[in-house]
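>>> Below are the sequence and a predicted model for it; my questions follow.
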Amino acid sequence: MMLLMLLIKVQQTMQEIASEKPLVTVLMPCLNEAETLGTCITKAKNYFLHHDIDGEVLIADNGSTDGSQEIATRLGARIVHIQEKGYGNALRGGIANAEGRYIIIGDADDSYDFSDLTLFINKLLEGYELVMGNRFKGGIKKGAMPPLHRYLGNPVLTWIGRLFFPSPCGDFHCGLRGFRKDAIESLNLRTTGMEFASEMVVKASLYKMQIAEVPTILYPDGRNRSPHLRSWRDGWRHLRFLLLFSPRWLFLYPGMILMIAGLLTAIILLSGTKVHSLIYSTTAIVIGFQTVVFSIFTKAFAMAEGLIPDDYRLKKLLHFLNLEKGLICGIFLIFMGFMGSLYALKMWESNSFGFLNPSQTMRIVIPSVTCLALGFQVIFSSFFLSILALKRS
């Protein structure tokens, strides 16, 4: 009886060991990479073997037609088929299907060395949730990166990313990076194209994840065909994502500059003679105000949808500036504009509706119209913010 129980216990233990997930998944997005895919898979597998690491190689195939799938199967890699085209789609599908606790992603063009992943794995085991490669610290081999990307595209986009977001990363677009699977899945990454690389870094920074950098060498890729990357198109997609994810820089700061500049200019013009220029300054105030409101709309929506972490300062502000206060403020501005317009009408009436001196009447009419416009903007903006704040499941 004791022997039987011992055998059952051993069998259960063996089953548990057999069912354990691998520690590391090397994930490679693939679209017609037959020339270099075999080399990348072999390097990753040999690394696992030589360092006694329980790992798997997963190929997120995005519809290859050049035999890449057969190469991956022959070399013992696992394949997940991703129907939706795009770099981001391939990686999101691969991450969802990866079995490793940690995932290391890299291009399948042999531009990164999968035979040396120790720096990434060590940092992950230390507790970092995202480990970024940095090609500018590790070295870029001759011919590995076009001059446009090396001296303009990557440095500028990385500088903008670090300016907009509190990120320690010095190379936002390095294709070799490692992360803890559950941590990245919690970010709910959504982009489908090349901007996926920026989204991962930005959201990890916003959610204050533990991020580390390691030097990474970039080699010339081993393909004879041109890369899938399109410099200007994909560069714009990265820049557009950074702007859309930063309402402060896209809306708030430009709006505040317009409002302040317009207000100061209007004050100066009201006491001078060039009254017609007052139209431009008050227009700047109206546009600036609407731009600032756009920043609040955008951030409130992004917080409600879980795209960015909650900003408690904005929540307190919105709690204070509720619909009722917005309506009162808007009605007051409309009243001021109406009274100013009525005063200008009385001036015209006193002149028997004849010729008026523009330098006198415009100083009253233009600010009055501005108050009317701002009043209606405040009212409708308050209603829209209240709609965004509605509770929904």
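Arrived safely.

>>> rest of the way, CA atoms for contacts and neighbours
Fine.

>>> now the strands for this structure?
Listed in chain order, the strands of the chain (DSSP state E) span 24-30, 55-61, 78-81, 102-105, 130-134, 177-180, 211-215.

>>> and the ones you listed as CSV, adding distance to H238?
Below are those laid out as CSV (distance: least, C-alpha to C-alpha, whole Å):
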stretch, distance to H238
strand 24-30, 19
strand 55-61, 22
strand 78-81, 26
strand 102-105, 19
strand 130-134, 17
strand 177-180, 18
strand 211-215, 20
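
>>> Helices of the stretch 151-300 of the chain, start to end?
154-164, 181-185, 196-206, 231-244, 247, 253-270, 278-304 (DSSP state H, counting those that start in this stretch).

>>> one more structure, for comparison:
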Amino acid sequence: MTPRPFTIVIPTRNEAETIVEMVRCCLKYAPEVLVVDSLSTDGTPQLAEHAGARVLSVPLLGKGNAIRAAIPALATEWVLFIDADGSHDVADIPKLIAPLQAGVADHVQASRLMGGSSELHGSFQEFWRLAGSAFITACINWRCGARISDSQNGFRALRVDVLKALDLREAITTIEQEMVIKTLRRGFRLVEVPSHEHARIFGESKIRLSRVWFRYGYALMRYLFG
């Protein structure tokens, strides 16, 4: 049986240095790549479109806003989310999609704890990111009776009907943990697969923990106990 197609979604903001290669690589695995761009000023949307992607421009900042804006535009049965910075291994796309296509999962997330990371070590900023991620994941496991290893990775795939049923609300990267918590609390099947996280190809992470740490804590409490 020929596998049915799925959509790959790439949220972007000022990723001109990497977006062309990311789109071209992703198009090897899926017939449609949707780039959801949030107010880029470096030509990212134009470059993505020229590389073969469908582009959706969102007049709001935040990865969560980009992901939520993509949902009504999805026409396939499954969707895969991948970051634009080159840190996720596109060769692992089939590994994330396979459990969905086999009907054994509703939500598949890549795990950096299982696959290793070249990014989450080496500085105090990275140490606190890793420590915070581990704490959040432990809280989720305790509350939901689960045993997952990574709740923050942006490399994940879902059934589109399940994604819509999650009724996502977060505007920033806290949407990753929201997806995980709501998947588990609503009884959907969550599966992890190992995938190595590489250092981003260009520039620095846009996440500044000093500015957003409290939003991670608030979102954790909101969805674990709300």
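All right, it came through fine. If you're wondering where the values come from, they're calculated on a predicted model, not measured in any experiment.

>>> and the strands of structure 1 as JSON lines, adding mean neighbour count and distance to A72 of structure 1?
Shown next, in JSON lines, are the strands of structure 1 (neighbours: other C-alpha atoms under 10 Å; distance: least, C-alpha to C-alpha, whole Å):
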{"stretch": "strand 24-30", "mean neighbour count": "26", "distance to A72 of structure 1": "10"}
{"stretch": "strand 55-61", "mean neighbour count": "26", "distance to A72 of structure 1": "7"}
{"stretch": "strand 78-81", "mean neighbour count": "18", "distance to A72 of structure 1": "7"}
{"stretch": "strand 102-105", "mean neighbour count": "26", "distance to A72 of structure 1": "16"}
{"stretch": "strand 130-134", "mean neighbour count": "26", "distance to A72 of structure 1": "25"}
{"stretch": "strand 177-180", "mean neighbour count": "24", "distance to A72 of structure 1": "21"}
{"stretch": "strand 211-215", "mean neighbour count": "18", "distance to A72 of structure 1": "28"}
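
>>> Please name whichever of the ones you listed is nearest to F164 of structure 1.
strand 211-215 (16.9 Å; C-alpha to C-alpha).

>>> what does the closest one correspond to over in structure 2?
The aligned range for strand 211-215 of structure 1 in structure 2 is 190-194, by TM-score structural alignment.

>>> got the contact list for that stretch?
Outside stretch 190-194 of structure 2, the residues that touch it by C-alpha atoms under 8 Å, 6 or more residues apart in numbering are 95-96, 99, 105-116, 148, 180, 183-184.

>>> What subset of those residues is buried?
Buried by 16 or more other C-alpha atoms under 10 Å: 95-96, 99, 105-113, 148, 180, 183-184, out of these.

>>> picking up where we left off before, among the strands of structure 1, which is nearest A284 of structure 1?
strand 211-215 (41.1 Å).

>>> what sits against the residue nearest the centre of structure 2?
Closest residue to the average C-alpha location of structure 2: G154 at 2.4 Å, with C-alpha atoms, centre = their mean. Applying C-alpha under 8 Å, 6+ apart to G154 of structure 2 gives the contacts 81-83, 176.

>>> Looking at those residues, which one is closest to T12 of structure 2?
Of the contacts of G154 of structure 2, the one sitting nearest to T12 of structure 2 (C-alpha to C-alpha) turns out to be D83, at 7.7 Å.

>>> re earlier: could you dump the contacts of G154 of structure 2 into TSV and include distance to R159 of structure 2?
Shown next, in TSV, are the contacts of G154 of structure 2 (distance: C-alpha to C-alpha, whole Å):
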residue	distance to R159 of structure 2
F81	12
I82	15
D83	18
E176	15
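
>>> Among the strands of structure 1, which comes closest to V293 of structure 1?
strand 211-215 (32.9 Å).

>>> how close does A146 of structure 2 sit to A219 of structure 2?
Using C-alpha to C-alpha, to the nearest Å, A146 of structure 2 is found at 18 Å from A219 of structure 2.
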